[in-house]
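In: Dropping the sequence and predicted coords here.
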Amino acid sequence: MTTAPSRTAQGAPPGAALPPVFTGIGVAAPNGLGTEEWWAATLRGEHGLRPVTEYDASGHPGGLVGRVPDFDAARHLPGRLLPQTDRVTRLALVAADEALKDAAVDPARLPEYGASAVTSNATGGFEFTHREIRKLWTEGPARVSVYESFAWFYAVNTGQISIRHGMRGPGAVVVADQAGGLDALGQARRVLRKGGVLAVSGGVESALDPWGLAAHASSGTLSRSGDPATAYLPFDRRALGTVVGEGGALLTLETPRHAEERDAPRIYGELAGYAATFDPPAGSGRPPGLERAARLALADAGLAPGDVDVVFADAAGLPAADAAEAAALRALFGPGGVPVSVPKTQTGRLASGGPALDVAAALLALRDGLVPPAVHLDEVDPAYGLDLVRDTPRALPLRTALVLARGHGGFNAAVVVRGRRRPRTA
């Protein structure tokens, strides 16, 4: 007689396949540095879209970016790290520090290979590498920083977080544009299922130097409006395109057993489901993959669409992409079938940092029973059939949230987070 295999990964500790739990949140966002500062600003509807002031951006569409304000890395990080890090890594290190402090855990005190860093990044250290390339051509190779060998690399956030906190478990970086912020969480779950006990995961981005903004502009998706109230209007009749920004969120994920054994001070929720898909080639006649990603994530969580209390939308700000996402949501939930939150209207699109920040928002929404609002969406197209939460938070009993993300080139990802009481032993 044979028995069905358990969901526990072969060779992994008992309980390793149970949904991992979120025990810490760290945020660096255009409308707030630090989780509670950002969350309060988000609930107030305060945006962080600003004109570029560091250089002349008049030749770029709109000239607006989502910039973390007044960020002084020297106030948060040791001086030895400053010469070897780009702004993106400094933001990531600060977010990781907060996520671990919030979880009240020191990874260096865990089993030697039990803690990992798994992040997503689409660009690496743009500002650092472009400065050093300029030195190469204007001052000669002797003036180029030795740290250029790694500070530019999109894996550098994972590496620096691992080094700073003594995290020697399997590390990874996922590159999938916007969707990568959710894919990193999926990869962190795999690491925990294979025997890890803790992972810092999510995404943080910053590519807003002149070359970076030019690269974003080359996509043809940037809004030409220089007014923060009209520049980024997903699902609105006046949608003109997107605004790019920097920042994101890093989250502490643990196995439920480890969180319980160390008596973690809080559990925000669990990563109940995850899935990723890829869009078919243009002209194939096959549908986009976002709806399928959402259905697969719900199936992975053992849930049905009717179990979802709120959706955090990808919200491209481009009419065709918004229509495709709205169609996927209608197919899943019916017209107006679930509240839809778009807090990224306050920050711009942060590449891999945006979906990770949405997961942080989802966890805090579950904690507080408040759905954060979209701002500036005064002419929502009713044809989309969406119940958008606008202008002010909406108080609701929340247990389950679905977070969606799409990346340039056809990436789709979905994560289901579910509220969870902290387990207690008898």
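Out: Perfect, thanks for sending it.
In: going forward, measure contacts and count neighbours with C-alpha atoms only.
Out: OK.
In: how close does residue 114 sit to residue 193?
Out: 11 Å (Cα to Cα, to the nearest Å).
In: Tell me which of those two has more neighbours.
Out: Taking other Cα atoms under 10 Å, residue 114 and residue 193 do not tie; residue 193 has more neighbours (25 against 20).
In: Just give me the neighbour total for the nearest residue to the more buried one once chain neighbours are set aside.
Out: Nearest residue to residue 193, sequence neighbours excluded (Cα to Cα, 6 or more residues apart in numbering): residue 16, at 4.9 Å. Here the number of neighbours of residue 16 (other Cα under 10 Å) works out to 27.
In: same deal with residue 181?
Out: Per other Cα under 10 Å, the neighbour tally for residue 181 reads 37.
In: That one and residue 356 touch, don't they?
Out: Yes - counting by Cα atoms under 8 Å, residue 181 touches residue 356, with 5.0 Å between them.
In: Check the contact lists of the two and give me the overlap.
Out: 202, 203 (Cα atoms under 8 Å, 6 or more residues apart in numbering).
In: any idea which element residue 412 lies in?
Out: strand 411-418 (DSSP states H and E).
In: Off-centre distance for that strand?
Out: Averaged C-alpha coordinates place strand 411-418 at 11 Å from its chain's average position (Cα atoms, centre = their mean, to the nearest Å).
In: Can you spell out which helices and strands pack onto that strand?
Out: Helices and strands touching strand 411-418, as assessed by 3 or more Cα pairs under 8 Å, 6 or more residues apart in numbering; DSSP states H and E, comprise helix 180-193, strand 269-278, helix 290-301, helix 353-368, strand 400-407.
In: Try it again at 10 Å.
Out: strand 21-29, helix 180-193, strand 269-278, helix 290-301, strand 310-312, helix 353-368, strand 400-407 (3 or more Cα pairs under 10 Å, 6 or more residues apart in numbering; DSSP states H and E).
In: Put this next to the previous one:
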Amino acid sequence: MNTAVAVADAPAVSRTADPVVTGIGVAAPNGLGTAAWWTAVLRGESGIRPVGRFDASGYPAKLAGEVPGFVDAEHVSSRLLPQTDRVTRLSLAAAKEALDDAGADPAQLPDYAAGVVTANSFGGFDFGQQELQALWSKGGQHVSAYQSFAWFYAVNSGQISIRHGLRGASGVIVSEQAGGLDAMAHARRQLRKGARLVVTGGLDSALCPWGWAAYLAGGGLTERDDPARAYLPFDEDASGHVAGEGGALLVLESAEEARRRGARVYGRLAGHAATFDADGTSRLGAAAELALADAGVRPDEVDVVFADAAGERGADRTEAAAIAALFGPHGVPVTAPKSMTGRLAAGGASLDVAAALLALRDQVVPPTTGTSAPAADCPLDLVTGAARPAGDRPLRTALVLARGHGGFNSAVVVRGADA
């Protein structure tokens, strides 16, 4: 299939069915809350630091991106605290911020018109570790009954649904780093079927010894101790990535619903595609091409690419080659703000979508930190050092790329509110 031809020849289509983003909620290693995080991103402030959640001195990898200043009791009731893992508490905080930001009240919608679709990769790892410790040290009678659901991937969707009365079609996606984009695509399908509002995106948190063992077994973590030189996407000196926690949740609404209530719109989710590397051959480029075709957008209309940015030499070369094949060498500004947070599993790509929407709003491309210049075999116009203002060409369209461990690829096209 010549997908490049399909993109180039994509006909003009009506975008009235595109869902719009009206709310953003963020919990990230370099800022809790959208405003704090976005300010840090534009300043190039990193949230990567030595692991503080547990003693990592005996492990080869000792750096992580931990959400700062999150006091669980300020976001979750005392009744819910013993029932929930940290990732669920972060998700509840992000969902509330997103709904408040959107000015949306699901109670004012018809029954079953609002839902929630989240992505998650680990479930409640920290909660599960505590219960395993209780099992082996004290016996089964000391294991919490809440273990039956607190560990589960879908618990974030469930708890958000309960808190906000989101009783429409809902679900959870498990495709690691690609999950945040895949969840948004699923939410888009529900909106096209008649839903009016869906809370969607992804968060992850597995910064505990059990989670760290899984990260190390999965491979790819850098073993460097200097936070400024640890995670270097597309750099000749790249040595792997840093793991982190957090992510973003968005409020997606039908354009009709947003107009009806006079909502402020950040932008619209114009296209999505997913592929899988079943035989080990990268199909990230195909996902990007198909997403553009789905959006009815030509490559020369894309103003910025938010890269997956593995921080591993081989994976970086593969992604750079896919981007260069689609846009030409150095053909489009590319950025990886996750260089300031680490890779957040299911939360990484949804945080990139939030960054893309705010970049289109503020007409500025956030920087990639750490990396001073891309390697010679990564022919990219990588934005490094400082944020880059739009200049003479307005930012109207962004492409967000994500790869999940095991072969998942996903791509989303977002366009500004006026595009």
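Out: In hand now; what should we look at? In this text, all values refer to a predicted model and were calculated from it rather than measured experimentally.
In: What's the TM-score once they're superposed?
Out: Overlay of the two chains. TM-score (TM-score structural alignment, normalised by the length of the second structure): 0.94; 403 aligned residues with a Cα RMSD of 1.3 Å.
In: thinking again about what came up before, and the strand holding residue 412 of the first structure, which stretch of the second structure?
Out: Taken onto the second structure by TM-score structural alignment, strand 411-418 of the first structure occupies residues 408-415 there.
In: mean deviation of the matching stretch from the first structure?
Out: Following the fit onto the first structure, the mean deviation recorded for stretch 408-415 of the second structure is 0.2 Å by mean Cα distance after the TM-score superposition for the first structure.
In: what's near enough to touch residue 293 of the first structure?
Out: When contacts are counted by Cα atoms under 10 Å, 6 or more residues apart in numbering, residue 293 of the first structure is found next to 274-278, 299, 404-405, 411-415.
In: before we move on, what about residue 8 of the second structure?
Out: 289, 292, 293, 296, 297, 298, 299, 300.
In: I'd like those laid out as a markdown table, including neighbour count and distance to residue 363 of the second structure.
Out: Formatted as a markdown table, these follow (neighbours: other Cα atoms under 10 Å; distance: Cα to Cα, whole Å):
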| residue | neighbour count | distance to residue 363 of the second structure |
| --- | --- | --- |
| 289 | 28 | 24 |
| 292 | 30 | 21 |
| 293 | 26 | 24 |
| 296 | 22 | 22 |
| 297 | 24 | 19 |
| 298 | 19 | 20 |
| 299 | 20 | 19 |
| 300 | 12 | 18 |
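In: just those now: which is nearest residue 255 of the second structure?
Out: Using Cα to Cα, residue 296 comes nearest to residue 255 of the second structure of those, at 17.8 Å.
In: how close does the closest one get to residue 6 of the second structure?
Out: Note on residue 296 of the second structure: its distance to residue 6 of the second structure, by Cα to Cα, is 10 Å.
In: How about residue 64 of the second structure?
Out: Counting by Cα to Cα, the gap from residue 64 of the second structure to residue 6 of the second structure is 41 Å.
In: between the two, which one's more packed in?
Out: residue 64 (26 against 17).
In: three-state assignment of the counterpart of that one in the first structure?
Out: Residue 64 of the second structure maps onto residue 65 in the first structure when the alignment is built from TM-score structural alignment. Look at residue 65 of the first structure: counting by DSSP: H, G, I helix; E, B strand; the rest coil, its state is strand.
In: give me every residue that touches residue 65 of the first structure.
Out: By Cα under 10 Å, 6+ apart, the residues touching residue 65 of the first structure are 30, 48-52, 208, 213, 226, 228, 231, 242-246, 347-350.
In: In helices, which of those fall?
Out: residue 213 (DSSP state H).
In: Restricted to strands, list the contacts of residue 65 of the first structure.
Out: Assignment to strands by DSSP state E places the following of these there: 49, 50, 51.
In: List the contacts of the last one.
Out: Contact partners of residue 51 of the first structure, counting by Cα under 10 Å, 6+ apart, are 57, 58, 62, 63, 64, 65, 66, 67, 226, 227, 228.
In: again with residue 285 of the second structure
Out: Contacts of residue 285 of the second structure (Cα under 10 Å, 6+ apart): 3-4, 275, 291, 318-326, 401, 409-411.
In: Emit the PyMOL select command for whichever of the residues you listed are buried.
Out: Entered in PyMOL, the line below selects the buried ones among these, by 16 or more other Cα atoms under 10 Å:
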select buried, resi 3+4+275+291+318+319+320+321+322+323+324+326+401+409+410+411
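In: Figure out the helix or strand that residue 201 of the second structure lives in.
Out: Here residue 201 of the second structure is assigned to strand 197-204, by DSSP H and E.
In: Identify the residue spatially nearest to residue 233 of the first structure, adjacent ones excluded.
Out: Of all residues not flanking residue 233 of the first structure in the chain, residue 239 sits nearest, at 4.8 Å (Cα to Cα, 6+ apart).
In: This completes my enquiry, with thanks.
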